[in-house]
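# quick one, what's the 3D model for this:
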Amino acid sequence: MSGTFTQLQIHIVFSVKGRQMLINESIEEKLYKFISGVIKNNGHKLLQINGMPDHVHILISISPNQSISELVKYIKQGSSHMINSSRLIRDKFSWQSGYAAFSCSKSHSSKVINYIKNQKIHHQKKSFLQEYKTFLDENNVIYDTRFI
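Prediction:
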């Protein structure tokens, strides 16, 4: 076989440092556009992005030419720099270290897209920490509660 053919969808979740509620409506659109640009400029395709004031969900179709950890590093570094240099918030903005990433089959992508679109509805009933633990448990990820 002479070519590389992939269809890899990844659901990525990460939070603001200290889970501070810093992503307000006034910066949300700029932040999401910036993250979308980082994803595109690194050769991936954004399928959906949304979040809450303390965290972000991203579903992407990822190229096999870059690791997930490298992409997330570029997203976090670039977006933190953009928010701070543009002075979009009063305090210094930074993301919490680490992230979660889950594979998503093409057949389930519409369900994940709808989940991400409806973040504000989901979080009327469930906190970010509850949601995060649910994702980890459903995906059989072993974790230490001290580090989430």
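# every contact and neighbour count from this point should use C-alpha atoms.
Fine.
# and the helices in this structure, which stretches?
When assigned using DSSP state H, the helices of the chain occupy the ranges 25-41, 68-85, 109-117, 119-122, 128-138.
# please give the structure of this sequence too, so both can be compared:
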Amino acid sequence: MCKYHIVFTKYRRKVIYNQYKSSLGEIFHRLCDYKGVDIIEGHLMPDHVHMLVSIPPRISVSSFMGYLKGKSALMMFDKHANLNYK
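Here you go, the predicted model:
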């Protein structure tokens, strides 16, 4: 397994707080478990995310990030409909 420190924005505005923070944490854990990726450490900041992850060699970092950001956005929009409006 290869370890990566990944930093990425979420919605490009400061929305990661209160109920969204716990929802995002649960969603990230669920999606990573499904792909066999271990979250070693993670921090949700108001406008971005830091994650130290262990990704299996069969999965590229770029494809994993596309999957994680795409699926987590859809799951957040399903759970919190008001995020659709910027």
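# with distance to Asp91 of the first structure and mean neighbour count added, can I get the helices of the first structure in JSON lines?
Supplementary listing: the helices of the first structure in JSON lines, determined by distance: least, Cα to Cα, whole Å; neighbours: other Cα atoms under 10 Å:
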{"stretch": "helix 25-41", "distance to Asp91 of the first structure": "13", "mean neighbour count": "16"}
{"stretch": "helix 68-85", "distance to Asp91 of the first structure": "8", "mean neighbour count": "16"}
{"stretch": "helix 109-117", "distance to Asp91 of the first structure": "27", "mean neighbour count": "16"}
{"stretch": "helix 119-122", "distance to Asp91 of the first structure": "24", "mean neighbour count": "13"}
{"stretch": "helix 128-138", "distance to Asp91 of the first structure": "22", "mean neighbour count": "13"}
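# so which of those helices gets nearest Ala101 of the first structure?
Of all these, helix 68-85 sits nearest to Ala101 of the first structure, with 8.0 Å by Cα to Cα.
# how close does that closest one sit to the second structure?
Superposing on the second structure and averaging over aligned pairs (mean Cα distance after the TM-score superposition for the first structure), helix 68-85 of the first structure comes out at 0.8 Å.
# which bit of the second structure covers that helix?
Under TM-score structural alignment, helix 68-85 of the first structure corresponds to residues 61-78 of the second structure.
# what comes into contact with the matching stretch?
Counting by Cα atoms under 8 Å, 6 or more residues apart in numbering, the neighbours of stretch 61-78 of the second structure from elsewhere in the structure are Lys10, Ser23, Leu24, Ile27, Phe28, Leu31, Cys32, Ile55, Leu83, Asn84.
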